[in-house]
Each structure stands twice: as C-alpha cells, then as structure tokens.
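> Return a 3D structure for these sequence lines:
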Amino acid sequence: MDNVSSVIEFTLSGFDEILDYKLTFFCLTLLCYCVIIMVNVVVVVTIAMDRNLYEPMYIFICNLCINGLFGTAGFYPKFLLDLLSHHWGISYTGCLLQGLVIYTSVCSDICFLAVMAYDRLMAICRPLEHSSVMTRQRVAQLVCFSWLAPLGLLSASTIFTSRLKLCGSNIKKLYCANWMVAKLSCAATNWVTSTTPGNVIAYVIILFYIFLGVFIFCSYVQLTRCCFKSLANRGKFMKTCVPHLLALFNISIASLFDAMYMRYGSSDFPQSFQNLLALEIIIGPPLFNPLIYGLTLSQIRNQVLHKYLQNK
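The predicted structure follows:
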C-alpha cells in the first residue's frame, strides 16, 4: 500500500482571496444557484409534461438540463457551507467525488451537444430518414452513451488518481479536480514513468473529446451546406441549430477558461483571476443552457408562457 496516499483532507486555498467578502459571495452564490435550479427545472418539467415535446431534440435538451443540475450539486452546496465556515477543507474521498461529479457533468454536456448535432444533421439533411433512424431505442442508446461514457472515463481517471501517494494537501482552487490532486503527487516531477496508467486514461479522454469536437464541427459544416440549398432548411437551421451553436460556444468558453486555469493557475496570476477562471465552468453552462433553449425555441417558450399565464 506504499503507493496509496496518506492524506485524509485537503485545504482549498482559493478561499483566501474572498475572506473579506464572504457574506457578499454567499448571497450572490445562493441567488445564482437558486436561478440555476429554477430555470433548469422549468425546462425539464415543461418537456416532461408536454407529450408534443417527446421528440429526440427535446429529450436531449431535457437531459442536458438534468445534467446541469447534477454538476452544480457537486459544487454549490459545499461552496455555500464553506462560505459560512472558518475552515475550508474537504476530505480526501469528498475531493475525488466532487471532481468526478463536476467534470463528468462537463464532459456529458459535450456528449449531449454531439448527439444533438447528429440529430439535427439527420432532421435537416436527411428528413425522410430521420424518423426511421432516430427511433426510441436509438434515442435511449444515445442518452445512455452521453451519461455513461463520461462517467466511465472519469471514474477510471479517479481510480488511478486515488492510487497516487501525495506529498501535499493544499489545492489552490475553490473546488477539487483530479488534475489538481495529481499535481500533489510525490512523483509529479516524474509523471510519465510514475503514473503511466493515469496518463493513458488522460490521453484517451482528450482524444475522445477531440473526436467529438471534430464530429460536431463536421456536422455543422454539412448542415450549413444543406441550408444554402433550401430556404426551408435555412429556417430550420435558424430555429433549432442556432441555440445548439450558442450552447456549444458557451461550453467551449467554459472549457477554455478551465484549460487556462490548468496551464496558468499555479503561476503568479492573482488568486482572484484564478478563481474567475475556475468558476466559469460551474456558472456558465448550467445557467445559460436552459435560458438559451427556453428563450430561443418557440415550442418550449410558448409552453412556459402558457403555463405561467394559465396559473395567473
């Protein structure tokens, strides 16, 4: 068991920068979390209660919003409690679990956007084949893929990370991430030879999401070509694909910020700037995805307004 860490608790030193503004951050965070829960639940309930929305695209949107609730549950409750506390620590197991939940949610977002791109490709470029291809069984398979593939990959990464012997317990962030824990490894300076299985999983994850990114890009290139050939297709593209592109832009910016944090988070950048980079991936997609689809897709928007006015 020499290769297993003896660290039982981590210190989240990202809180050092916000000590003087804890109450303000608590109020803003609580408000943000309540808004995230509200907008995601509204979209999920609206789709679940309207049988006219039992179509592949809306089922994927519903799961995208559920995924947003799943990811934020791994961060906001703990963060709010920390803001009321004088001790900013997290247990070893809790740290690994938090990183697993947050990053599984982020990766699932990308998977759902990929399968939504595939659905739009079939619906617009091959409309006659869409119903025969996107059957209930196929939709269920794609939903399971979007949930289970990220969970499996990130779980494997977490298992390998848990086997590292650590020589530190200070995480310079507001929440945990596997790569931050790996940086505390006693063999971090000899990473390639000491944690080869972990590296293999990391490269598999990177290649997997590069493949999904290329697939999404190629799908929208083909969609754009189809839309130039038909005015009707152009209308479908504007109504249903533009929200997907906005959501894709949203998750891309959040992932870019997180990548910047991974690259520059341990340098001499101010801790406040590092916290901003870290929070973008927690705030952006879960908050703006349901707003994007709720406001831009008329079927969802009309149902929400109808139910709201009816209740009034």
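> Please make it C-alpha for all contacts and neighbour counts, starting now.
OK.
> And Ile37, how close does it get to Phe60?
Distance of Ile37 to Phe60, given as Cα to Cα, to the nearest Å: 18 Å.
> Which of those two has more residues huddled nearby?
Taking other Cα atoms under 10 Å, Ile37 and Phe60 do not tie; Phe60 has more neighbours (21 against 18).
> What strand or helix carries that one?
helix 56-73 (DSSP states H and E).
> Pull out the buried residues from the helix or strand following that helix.
Sequence-wise, the next helix or strand downstream of helix 56-73 (DSSP H and E) is helix 76-83. Buried residues in helix 76-83, counted by 16 or more other Cα atoms under 10 Å: 76, 79-80, 82-83.
> my read: Phe160 touches Asn199, true?
No - counting by Cα atoms under 8 Å, Phe160 does not reach Asn199; the two are 9.3 Å apart.
> Strands of this structure, start to end?
For the chain, strands defined by DSSP state E occupy the ranges 9-12, 89-91, 170-171.
> Give me the helices and strands touching the longest one, please.
Of the remaining helices and strands, those touching strand 9-12 by 3 or more Cα pairs under 8 Å, 6 or more residues apart in numbering; DSSP states H and E are strand 89-91, helix 92-125, strand 170-171.
> Can you say which of these is packed in most?
Highest mean neighbour count of the helices and strands packed on strand 9-12: helix 92-125, a mean of 21 (counted as mean count of other Cα atoms under 10 Å).
> Please enumerate the helices of the stretch 201-312 of the chain.
Per DSSP state H, counting those that start in this stretch, the stretch 201-312 of the chain carries helices over the ranges 231-236, 242-264, 271-296, 298-311.
> Throw these into CSV and include mean neighbour count, thanks.
Formatted as CSV, the helices of the stretch 201-312 of the chain follow (neighbours: other Cα atoms under 10 Å):
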stretch, mean neighbour count
helix 231-236, 14
helix 242-264, 17
helix 271-296, 20
helix 298-311, 13
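> Is it possible to get CSV of the ones you listed that adds distance to Val45?
Listed next are the helices of the stretch 201-312 of the chain as CSV, based on distance: least, Cα to Cα, whole Å:
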stretch, distance to Val45
helix 231-236, 25
helix 242-264, 19
helix 271-296, 12
helix 298-311, 10
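> Here is the second sequence; please produce its structure so I can put it next to the first one:
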Amino acid sequence: MGNATKVSYFILSAYFDTGVFKYLYFTIIMSLYLLIICANVLLIVVICVNRSLHEPMYLFLCSLFVNELYGSTGLFPFLLVQILSDIHTVSVPFCFLQIFSLYSYVCVEFFNLAVMSYDRYLAICYPLQYNTSMTFNKVAMLIFVTWFFPFLAIVVLLSLTSPLQLCGNIINKVYCGNYSIVKLACSDTRVNNIYGLIYTVISIIIPLLLILYTYMKILKVCFSGSQQTRQKAVSTCTPHLASLLNFSFGCCFQILQSRFDTSSVPNMLNILLSLYFLTCQPLFTPVLYGLKMSKIYVICKRLLCGEV
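Below is the predicted model of the structure:
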C-alpha cells in the first residue's frame, strides 16, 4: 500500500503537445459539436411539434436524441477547453461531475435502445394488441425508468469511489473515468470492483440480452409472415440495429482500454478509440434515423426547404 495523499485535482496525461495544430483540432471538434446540436435539436423539435409523430416509437426516439445532446455536452465543451489549454488538469468535483454525465449517458443509451426494441417487438409480433399494450402511461413509465435508474446507479457508483484514499492523481485519458480513479486508490477497492461488475451487467449486459431476445422473436415472425410484415420490420429495425452495433463496438473499445494495458498502441489511436462512442454516436444516431425513418425524413425535408 502506497502513501495516500490529499488530491485536489487530476492530471490528464493522455494529452500531448500539438503545437499550431491545436487550433485545427479545436475547429474540428467545435464543428462536430455544432453538427450534433443542430441534428439532434432539429429532430427533437420535429417530433415535438408534429402531432402525427406523437407515437411511442417517436417518443422513445425523442428520448434518445435528448440523451445524445446530454452526453455530448458532458464531453465536448471540456475537450475544447483542454485542447486550447497548456496545462491539462481537472478539479476533483468537476471530474466526478463528468463521470456522472458520461456514465449515465451510456447507461441511458442502452436502456433506451432496449425499450425501443421492446416497442418494435410489440408492434411487429402483436400488431392488433399494440395500441392497448403501449399506452401513453406505459410509454411515460418506460422513459422515466430509462432515465431514473441510470442516474441512481451512477450516484451509488460515485458514492463508493469518492471516499477512496488515492496514491496519485495522474489519469491516462483525455477525460475522467471512474475505473481510472479506482486504479489510483491505496485503500481496498473490492467493493468498487464488485459493484462495477454488477453495474456493467445491469446497464449493458441485461439490455443487450433483452434486445437479442426481442429480435429473435421479430425474425421468427418475419420469416413466417407476409412480405408487408418483413418490409415493416426492415424499415423500422434497420436504423435501430445499426445504432446499437455502432454504440456497442465503441463501448467495447472503451472497456478494453480501461481494463488492459494499451501502452503499445499509438497515443493518437488510443485517444480516437476512447472518444469514438462519445463523438460518433451522437451524430450517427440522428442522421441515421433522419434518413431511414420516412415520416421524419419527409417532415425534415419540408422544414429545411421552407414548405408548410
């Protein structure tokens, strides 16, 4: 056990001197952030103001777009400040605030995707009972659980991490991560590791299993159903599956980086892999659904072209 020290700030050691290129990186990150804001806000407004889109599927999509805005806001302003700064440090309270934001974003994303797959399962497998099964109260309850449980889970996670006695303050990342802080601890971290495993199972594994189960049922109905049923399934499920695969691969990169030594990997590649699911998903999701969901695409096209 090392000597515990009072830590008031963390040093983010993954940053490196980019010289004059830092202004180029700043411009790229700022442009990406503005695109994310514009794309997600546009689709949120489209869903909210059009009564024809006040259906469960689109309400869950609206929740998804709100989460993309929430997650990207927890990262991009921080990245922009760090890119222009010569000293890459972050205070302990802000570090924990960022962990809360990013980790809850990930959890809400998986929960939201699981709820959306359940909605598609009911719509395709039980179309006649869909309207009576997916009532407004049930939709509201599912959205509430999608947001409330992740926030509660992260509060517990941080309440276990914050009392730890730390032997250092250097985090080898470009943003704060819970496991990166746990690795700095001098005190016993068995409870943190056990809860971290439970949190991963509940927030990632269980939603993925639910999605797998619903899609097995959907495929079974598609193979035995009519061509119209198959077309409906393909049109509504393709963007959902693409979004799920993109986000899952990004999370896998992040988990592997956190748990294993990646010092042999080039620094720039490490940074890009760690940022992938936090930067690509918020932009990928609205663009994908905006293009693939015909009702949203038509309304967006009318708005952008100035048609009534």
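> would you turn the strands of the first structure into a markdown table with distance to Asn311 of the first structure?
Output for those, formatted as a markdown table (distance: least, Cα to Cα, whole Å):
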| stretch | distance to Asn311 of the first structure |
| --- | --- |
| strand 9-12 | 45 |
| strand 89-91 | 43 |
| strand 170-171 | 48 |
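> what's the spacing between the residue positioned nearest the centre of the second structure and Leu64 of the second structure?
Among the residues of the second structure, the one closest to the centroid is Val106, at 3.7 Å (Cα atoms, centre = their mean). Applying Cα to Cα, the value for Val106 of the second structure to Leu64 of the second structure is 11 Å.
> Equivalent analysis for Ser294 of the second structure, please.
Where Leu64 of the second structure is concerned, Ser294 of the second structure sits at a distance of 18 Å (Cα to Cα).
> repeat for Leu166 of the second structure
Relative to Leu64 of the second structure, and taking Cα to Cα, Leu166 of the second structure is found at 36 Å.
> neighbour-wise, which of the two wins?
Leu64 (26 against 20).
> Next up, the contacts around the aligned partner of the more buried one in the first structure.
The alignment partner of Leu64 of the second structure in the first structure, by TM-score structural alignment, is Leu64. Shown in contact with Leu64 of the first structure (Cα atoms under 8 Å, 6 or more residues apart in numbering): 109, 112.
> The one 4 residues further on now?
Gly68 of the first structure makes contact with 40, 105, 285-286 under the criterion Cα under 8 Å, 6+ apart.
> And Ser162 of the first structure, by the same measure?
Applying Cα under 8 Å, 6+ apart, the residues contacting Ser162 of the first structure are 4-5, 96.
> Same check on Ala123 of the first structure?
129-130.
> Distance check, it against Glu55 of the first structure.
Counting by Cα to Cα, the gap from Ala123 of the first structure to Glu55 of the first structure is 11 Å.
> what's the answer for Phe15 of the first structure, then?
Distance from Phe15 of the first structure to Glu55 of the first structure, by Cα to Cα: 44 Å.
> So which of those two has more stuff around it?
Using other Cα under 10 Å, the more surrounded residue of Phe15 of the first structure and Glu55 is Phe15, with 21 against 15.
> Could you double-check that that one lies in contact with Leu174?
Yes - assessed by Cα under 8 Å, Phe15 of the first structure is found in contact with Leu174 at 6.3 Å.
> Could you report the neighbour count for Gly196 of the second structure?
For Gly196 of the second structure, using other Cα under 10 Å, the count is 16.
> Which residue in the second structure aligns with Tyr103 of the first structure?
Using TM-score structural alignment, Tyr103 of the first structure pairs with Tyr103 in the second structure.
> so what's that match up against?
With Cα under 8 Å, 6+ apart, Tyr103 of the second structure has these contacts: Ile154.
> let's see 10 Å
By Cα atoms under 10 Å, 6 or more residues apart in numbering, the contact list for Tyr103 of the second structure reads 71, 74, 109, 150-151, 153-154, 157, 177-178, 203.
> try Leu184 of the first structure
Per Cα under 10 Å, 6+ apart, neighbours of Leu184 of the first structure: 164-171.
> Output the residues you listed in JSON lines; the columns should cover distance to Asp50 of the first structure.
Shown next, in JSON lines, are these (distance: Cα to Cα, whole Å):
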{"residue": "Leu164", "distance to Asp50 of the first structure": "49"}
{"residue": "Lys165", "distance to Asp50 of the first structure": "52"}
{"residue": "Leu166", "distance to Asp50 of the first structure": "51"}
{"residue": "Cys167", "distance to Asp50 of the first structure": "54"}
{"residue": "Gly168", "distance to Asp50 of the first structure": "52"}
{"residue": "Ser169", "distance to Asp50 of the first structure": "49"}
{"residue": "Asn170", "distance to Asp50 of the first structure": "49"}
{"residue": "Ile171", "distance to Asp50 of the first structure": "45"}
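> What residue in the second structure is paired with Lys229 of the first structure?
Match for Lys229 of the first structure (TM-score structural alignment): Ser224.
> Report the separation between its match and Asp119 of the second structure.
Ser224 of the second structure is 20 Å from Asp119 of the second structure, by Cα to Cα.
> and the gap between the residue lying farthest from the centre of the second structure and Phe151 of the second structure?
Residue farthest from the centre of the second structure, counting by Cα atoms, centre = their mean, is Asn3 at 36.3 Å. In this view, Asn3 of the second structure and Phe151 of the second structure are 33 Å apart by Cα to Cα.
> same check, this time on Lys301 of the second structure
36 Å.
> Val182 of the second structure too?
20 Å.
> Same question for Leu59 of the second structure.
In terms of Cα to Cα, Leu59 of the second structure sits 20 Å off from Phe151 of the second structure.
> Alright, I will stop here.
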